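Enquirer: next input, structure requested:
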Amino acid sequence: MLNVVSLIIGAIALLCAAIAFIPLLGWANWLIIPLAVVGAGIGAVSSSNMGRNLNLFVIVVGVIRLMLGGGII
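Expert: The predicted model follows:
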């Protein structure tokens, strides 16, 4: 059950991260990364690793986008 919750959080965060790739919306990653961290934490206590891995991917994508945009844009 926790893995499903983690997957839902990861899917929402990934969708928002895709939208945050639009110029001038990079600031949204500051909200997406903590959401994905919560999802990864929930996925870490579940029996499966799929939700955790999805959320870790979203975290990496968000951090890379923040580095490319200088942290704001």
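
Enquirer: for the rest of this, base every contact and every neighbour count on C-alpha atoms.
Expert: Noted.

Enquirer: what segments of this protein are helices?
Expert: Counting by DSSP state H, the chain has helices at residues 2-19, 29-45, 50-68.

Enquirer: can you pull the contacts of the nearest residue in space to V4 that is not next to it in sequence?
Expert: Spatial nearest neighbour of V4, chain neighbours left out: G51 (7.1 Å); criterion: C-alpha to C-alpha, 6 or more residues apart in numbering. Contact analysis of G51 by C-alpha atoms under 8 Å, 6 or more residues apart in numbering lists 3-7, 10, 39-40, 43.

Enquirer: now the second one, please; I'll put the structures next to each other:
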Amino acid sequence: MLNILSIIIGLVALVLAIPAFLPLLGALNWLIVPIALVGVLLGFLSSSNSGRNLCLIVLAVCIIRLSLGGGIL
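Expert: Below you'll find the model as predicted:
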């Protein structure tokens, strides 16, 4: 059950991350990173790894995007 919840949270974070790749919308990643962290924590509590891995990928991509934009752009 926690894995399914983690996958849903990961998919929501992924959908929110798509517009954050547009120029001047990179600050949305500050919203997405905590959402993905909640998904990672739920994924750690579940017995399966797929939800956790999805949230970790979304988290890594958003952090890289934040670092490339200087934390704002």
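
Enquirer: would you mind measuring from V38 of the first structure to L68 of the first structure?
Expert: According to C-alpha to C-alpha, to the nearest Å, V38 of the first structure and L68 of the first structure sit 24 Å apart.

Enquirer: which one's more surrounded, the two?
Expert: Ranked by neighbour count (other C-alpha atoms under 10 Å), V38 of the first structure and L68 place V38 first, with 16 against 12.

Enquirer: contacting residues around the residue nearest to R52 of the second structure when sequence neighbours are not counted?
Expert: Distances taken as C-alpha to C-alpha, 6+ apart put G43 closest to R52 of the second structure, at 4.1 Å, once the chain neighbours are dropped. By C-alpha under 8 Å, 6+ apart, the contact list for G43 of the second structure reads 2-3, 6, 49-53.

Enquirer: please consider this matter closed, and thank you.
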